[in-house]
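K.L.:
just coords:
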């Protein structure tokens, strides 16, 4: 009996990691100082109560409840980023095998199945990349990230009063220690994404160039494979353009964070 190929474990690893990215971060983040939360709703309630105390104190120091929520959220993002990065690495390792299966497909059913595998593989890889970038951003600036769990336009009267004061302070151009703390983390949040977006943009352009060179080395008789590699190179360039726009937007926001922070507290993204 012929032993299985050395890479046969990669699809299983990819499936396990994909599920892990979805189900493990919230549980694993509970392993640490302050523990965890029974649900995302409970975490949101803790953030809401902590933010009200944070703003009313006005010192810029995070109260215990909010500090614990921020630490938990940083661990959550870090775990998710690590798992997603592992998934992305496995998918990259699988890439040549997926292309080989596409090239070797002969019958119509085989070609359809190979095309489906290529689409799923590429889609999951892009999603994994997005998850890595977004969660590294959240891990570095968890305060700005976790505040997204608050219902800034909800019915909580204490939160509504605090947010109204934040809006008034931002609109008036005033500065307080609490607002300075928010602005500092919010700026970091966007600076991190600007750096990550720039790195990913360059990486995708390099990937497109490498794919183009790979296509040039393929025999002209391999028409299907040449077309697929060309399509992947084009997709990498399109994705690079997307990350380039994201990078530019975050550079702009980091340069002038107050209007964007005001937009957030007015119910924007």
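P.N.:
Received, thanks. Nothing here was measured: the structure is a model prediction, and the numbers come from that model. Numbering: from 1, shown residues only.

K.L.:
going forward, measure contacts between C-alpha atoms and count neighbours the same way
P.N.:
Fine.

K.L.:
check which helices and strands the strand or helix carrying residue 225 sits against.
P.N.:
Assigned by DSSP states H and E, residue 225 belongs to helix 223-255. In terms of contacts (3 or more Cα pairs under 8 Å, 6 or more residues apart in numbering; DSSP states H and E), helix 223-255 is packed against helix 64-104, helix 177-217.

K.L.:
looking at these, spot the one closest to residue 167.
P.N.:
Across these, residue 167 has its closest neighbour in helix 177-217 (10.3 Å, Cα to Cα).

K.L.:
quick check: angle from the closest one to helix 223-255?
P.N.:
With axes from the mean of the first three to the mean of the last three Cα atoms, to 10 degrees as the basis, helix 177-217 and helix 223-255 are set at 160 degrees to each other.

K.L.:
how far off centre is helix 177-217?
P.N.:
11 Å (Cα atoms, centre = their mean, to the nearest Å).

K.L.:
what of stretch 137-154?
P.N.:
Mean C-alpha position of stretch 137-154 versus that of the full chain (Cα atoms, centre = their mean) differs by 14 Å.

K.L.:
adding another structure so you can compare the two:
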């Protein structure tokens, strides 16, 4: 039942958000809608989103919110499945055929667990800062052929190179602020995940010394190593995003120049 639930949630992650639509905006036309809305926003000189951009950002918020909710449910199901499999493995410690039956489900946990965690973090970030998370759509393949968009991006690069001098578009202020929020959310979540994984590594290290079975001890050591590596990676991401949030105008300038 847990395996079937995990599979159903995985399918929902890819299907359900794409079924959403808001005032004519959906996952198929969100890129084009955002580009048109951003051009209008830049040209308006107003700090408020024009209707098309507001509709697009609202759709993108809903899209990521649904994905984050499904990711959280998937992560919970995978964790419960992992705990259940661990208990079964202990009960069948002396039954080789019985342990082999658990291998496919164990592989599912090993694959879906990290996927669900990364998806949860990324989609919470997207829901918290939907405007900034739409910005990569400006550099898609067909965007390069849009002369009007190219002109707007050129003006953005010019103005951000002069930032914080006066006279820049209110749209640039909004972009810099949301870009800072985008990276700050990732910094907080990556730090939280990194510290949690470091705690898991420490707990496994303490427990493995009390386990008499050599096979179980090797498995725990592998878990310690994997948790420590992932914790280190998460903390590096947290530091990098903290730097980007603190210097959001420079980070946005780098993005507009082709970086991220």
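P.N.:
Sure thing, it's come through. What you see is a predicted model; the values in this text were computed from it and never measured.

K.L.:
TM-score of the superposed pair?
P.N.:
After superposition, the two chains reach a TM-score of 0.89 (TM-score structural alignment, normalised by the length of the second structure), with 254 aligned residues with a Cα RMSD of 2.1 Å.

K.L.:
give the aligned range of the helix or strand following the helix holding residue 225 of the first structure in the second structure.
P.N.:
Heading C-terminal from helix 223-255 of the first structure, the first helix or strand you meet, by DSSP H and E, is helix 257-265. Aligned by TM-score structural alignment, helix 257-265 of the first structure falls on residues 248-256 of the second structure.

K.L.:
please identify the buried residues of that stretch?
P.N.:
Buried residues in stretch 248-256 of the second structure, defined by neighbour count with 16 or more other Cα atoms under 10 Å: 248, 249, 250, 251, 252, 253, 256.

K.L.:
average distance between it and the first structure?
P.N.:
Compared with the first structure after fitting, stretch 248-256 of the second structure deviates on average by 1.3 Å (mean Cα distance after the TM-score superposition for the first structure).

K.L.:
cool, stretch 179-191 of the second structure as well?
P.N.:
Compared with the first structure after fitting, stretch 179-191 of the second structure has a mean deviation of 0.8 Å; criterion: mean Cα distance after the TM-score superposition for the first structure.

K.L.:
equivalent range in the first structure for that stretch?
P.N.:
Per TM-score structural alignment, the counterpart of stretch 179-191 of the second structure in the first structure is residues 186-198.

K.L.:
quick one on the thing from earlier: closest to residue 214 of the second structure among the buried residues of stretch 248-256 of the second structure?
P.N.:
Looking at these and their distance to residue 214 of the second structure, the nearest is residue 251, at 49.2 Å (Cα to Cα).

K.L.:
ok, that closest one - contacts?
P.N.:
Residue 251 of the second structure is in contact with 244, 245, 260, counting by Cα atoms under 8 Å, 6 or more residues apart in numbering.

K.L.:
switch the cut-off to 6 Å
P.N.:
Applying Cα atoms under 6 Å, 6 or more residues apart in numbering to residue 251 of the second structure gives the contacts residue 244.

K.L.:
still on that earlier bit, need the contact partners of the match of stretch 179-191 of the second structure.
P.N.:
Applying Cα under 6 Å, 6+ apart, the contact partners of stretch 186-198 of the first structure are 137, 141, 144, 243, 247, 250, 251, 254, 257.

K.L.:
neighbours of the aligned residue in the second structure for the second one, just the number please.
P.N.:
Counting by TM-score structural alignment, residue 141 of the first structure lines up with residue 129 in the second structure. For residue 129 of the second structure, the neighbour count with other Cα atoms under 10 Å is 24.

K.L.:
residue 129 of the second structure and residue 56 of the second structure: what is the separation?
P.N.:
Taking Cα to Cα, to the nearest Å as the measure, residue 129 of the second structure falls 13 Å from residue 56 of the second structure.

K.L.:
who touches both of these two?
P.N.:
Listed as contacting both residue 129 of the second structure and residue 56 by Cα under 6 Å, 6+ apart is no residue at all.

K.L.:
returning to that earlier point: now render the helices and strands packed on helix 223-255 of the first structure as a markdown table, adding distance to residue 162 of the first structure and mean neighbour count.
P.N.:
Formatted as a markdown table, these follow (distance: least, Cα to Cα, whole Å; neighbours: other Cα atoms under 10 Å):
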| stretch | distance to residue 162 of the first structure | mean neighbour count |
| --- | --- | --- |
| helix 64-104 | 15 | 20 |
| helix 177-217 | 11 | 18 |
